[in-house]
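Asks: here are the coordinates; sequence isn't available:
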């Protein structure tokens, strides 16, 4: 008979990790790729990555770096000095304010920067104001610190942009930080300079940290402009952490290079964590990032132009579907239509109660992968990335139009 001990009766997985939800966006992308590998003609709108190859001058720099024995060894956990200097120079060029290279920490992609930013300033019991819809990783990273995300929802009627009044209503004595993401994933919403300044001044007044994720800074459309909160409220620099990376701007999602910029004590604490967690980012990737940040933005503009064209096509096609409302995104490369007008209706014998139900139906019946709103906050929405070829985009949305046109 097997002996049951106190040890074997305990949960095998820690409560912290057992509580983490799988990344919904990566799960949808993986399922789409698996179906495609099995021979089904699935078109995926799930992944948040450009479909372009990394520009050749960046790849060439990586090849040269791989051949240099200096890059075959450990390097400082905080990042190569050349890359930290390039990030500081790029911040001055693109954001309009100065930072010291010593106040930059290079991370293994933007996700590590997100986690380490929260880990550096949060304690159990703290609260973080989280505008919703939000990127799926934010609440999980917050909870891993023992803090709690407090959702502040803005819907279609607000252009997915929260107001200072909403933030103030959600503020409590336990509020430690605000997550600010503009341009936004998943909605593509972009806060105006005036809105950004108002939120920044409010945070400054109440001593609230601002963790600002600026990874889509170069992807704005129409009259929208990216506004760095630290530039419009310079006094906020000592209570803000800036997150960024090369993934979206330079089509370098697989290279895994991000960074965080903040006050010296916070960067030191996050560097100590990273020294135990992962140590340095791969040196070849860091050298590639130096080439990206010190080169011109010609390739970036070409990609932005293509995204803009696809954006307009997607919004027009989605808006033509009865029951769908699709605000035109002003940034990033996502559309975030409301499908609340389809909930409760029947499509091919299935009554759709939630956007998760609808996403499942679209995958099974139209062979199109989209991410349901439940991954980003309330139900009733879908996220579709337009970072895919023009032909696939049109074919995929056409399939969705046909299917949803049957709603009764």
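Replies: Right, received. Where do you want to start? If you're wondering where the values come from, they're calculated on a predicted model, not measured in any experiment.

Asks: alpha carbons only for contacts and neighbour counts from here, please
Replies: Will do.

Asks: which other residues reach the helix or strand where residue 266 lies?
Replies: Using DSSP states H and E, residue 266 sits in helix 264-277. Applying Cα atoms under 8 Å, 6 or more residues apart in numbering, the contact partners of helix 264-277 are 77-78, 102-105, 116-117, 119-121, 260-261, 280.

Asks: structure two is appended below for comparative analysis:
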């Protein structure tokens, strides 16, 4: 029997590949973006409380009302914007799912979507599975800022959407308000939708500010804003995210969502809603910046090089050009096998596998884990010494 090829991606994702290699070689896994430290004990207790209180059956399709209300209050508090919990918020089984559902709600065969690369590797398969074409535009290294002239030239009569990611995976770059204004100038008087992947929005460093697309009045009505509780509360395995969009776009999103999964884990929703309704929550950006700073401090003792510190996210992009001339995927495999530290090659975030001798480290780990990794990396020597 012939099976259809829905997208151009080959094999399993790089995250699965490198995590499996790390496990095989008992390496420290700084590749896949998940924390190795415990979540807040109170959040764990609230899941137990939910099951004991009978929150064990299907939740409503858009999500538990108490969670959607908590999300709306959170955005009013942090961004001073009004979000309607009934008509604009949909709870999803993770942000990656939300990205797919948003694409599926707007794309038809023959449409085009502009993707800014390097990019999270689910974007293009999601686009292609819906019969559309990804049009890639490279960000400008080493700052990984947007070349707006390139974006403008990439727009055609078939352009249906542009997907944005800030703070950016894998580089940690952060959009400014001026970036949103320039995007608004480009899509004004068009029917182009915006997908704004903001899963790292609370992990932002050095006094910088996250600007959400929802704060941009002109863009908000044409945008899907996509979020992840896993990145905020360090519980990535819960796979709970959400989409905020206009009532019209929310209706389109839910038409797809109701037939993909219909309902999301009820006890976890209850726990998150109760947790968010407490008093002051931990400031996750401060905690994660401490981890980033500790990582950068230890990095100075190696022959790796950074072009700029990550301004947000879980990740730091690092050049290994002075250590090896191996292709980045080969280098990442070699580093895992020979030195016991797993990373992600940045070429995996490019559709053409562009190789700039860069790898991505995840620093969302215990300090003990990061220290152990650098004890292993300290044995690396520059090419000139090999």
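Replies: That came through fine. It should be emphasised that the depicted structure is a prediction, and the values quoted were computed from it without experimental measurement.

Asks: got a TM-score for the two of them?
Replies: The TM-score (TM-score structural alignment, normalised by the length of the second structure) is 0.91; 380 aligned residues with a Cα RMSD of 2.2 Å.

Asks: about what we covered before: in the helix holding residue 266 of the first structure, what counts as buried?
Replies: 266-271, 273-274 (16 or more other Cα atoms under 10 Å).

Asks: where does the aligned residue in the first structure for residue 44 of the second structure land in three-state SS?
Replies: In the first structure, the residue paired with residue 44 of the second structure is residue 59, using TM-score structural alignment. Counting by DSSP: H, G, I helix; E, B strand; the rest coil, the backbone at residue 59 of the first structure sits in helix.

Asks: give me the spatial nearest neighbour of residue 59 of the first structure, chain neighbours excluded.
Replies: Sequence neighbours aside, residue 288 is the residue nearest to residue 59 of the first structure in space, at 6.6 Å (criterion: Cα to Cα, 6 or more residues apart in numbering).

Asks: shouldn't that neighbour be in contact with residue 64?
Replies: No - look at residue 288 of the first structure against residue 64 with Cα atoms under 8 Å: they stay out of range, at 9.4 Å.

Asks: which of these two has more neighbours?
Replies: Using other Cα atoms under 10 Å, the more surrounded residue of residue 288 of the first structure and residue 64 is residue 288, with 25 against 12.

Asks: what strand or helix carries that one?
Replies: Going by DSSP H and E, residue 288 of the first structure is part of helix 283-294.

Asks: which positions in whatever helix or strand comes next after that helix come out as buried?
Replies: Sequence order places helix 298-319 as the next helix or strand after helix 283-294 of the first structure, per DSSP H and E. Neighbour counts over helix 298-319 of the first structure (16+ other Cα under 10 Å) mark 299-300, 303-304, 307-308, 310-311, 313-315, 318-319 as buried.

Asks: as a markdown table, the buried residues of helix 264-277 of the first structure with distance to residue 324 of the first structure would be great.
Replies: A markdown table is the format used below for the buried residues of helix 264-277 of the first structure (distance: Cα to Cα, whole Å):
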| residue | distance to residue 324 of the first structure |
| --- | --- |
| 266 | 44 |
| 267 | 44 |
| 268 | 47 |
| 269 | 46 |
| 270 | 43 |
| 271 | 46 |
| 273 | 45 |
| 274 | 44 |
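
Asks: can you give me the neighbour number for the nearest residue to residue 183 of the second structure once chain neighbours are set aside?
Replies: Using Cα to Cα, 6+ apart and skipping the chain neighbours, the partner closest in space to residue 183 of the second structure is residue 148 (8.0 Å). Residues near residue 148 of the second structure, counting by other Cα under 10 Å, number 15.

Asks: translate residue 148 of the second structure into the numbering of the first structure.
Replies: Match for residue 148 of the second structure (TM-score structural alignment): residue 164.

Asks: contacting residues for that match?
Replies: Listed by Cα under 8 Å, 6+ apart, the contact set of residue 164 of the first structure reads 198-199, 202.

Asks: residue 18 of the second structure too?
Replies: 31-32, 333, 342-344 are the contacts of residue 18 of the second structure under Cα under 8 Å, 6+ apart.

Asks: can we see that at 7 Å?
Replies: Residue 18 of the second structure makes contacts with 31, 342, 344, as judged by Cα atoms under 7 Å, 6 or more residues apart in numbering.

Asks: in three-state terms, label the residue nearest the centre of the second structure for me.
Replies: What sits nearest the mean C-alpha location of the second structure, by Cα atoms, centre = their mean, is residue 199, with 4.9 Å. Look at residue 199 of the second structure: counting by three-state DSSP, its state is coil.

Asks: ok, which pair from the contacts of helix 264-277 of the first structure is furthest apart?
Replies: Maximum pairwise distance in the contacts of helix 264-277 of the first structure, criterion Cα to Cα, is 21.6 Å, between 121 and 280.

Asks: now the helices for the second structure?
Replies: Secondary structure of the second structure by DSSP state H: the helices cover 14-24, 41-52, 65-79, 95-106, 123-129, 148-154, 177-187, 217-220, 229-233, 247-260, 266-276, 284-299, 328-339, 367-377.
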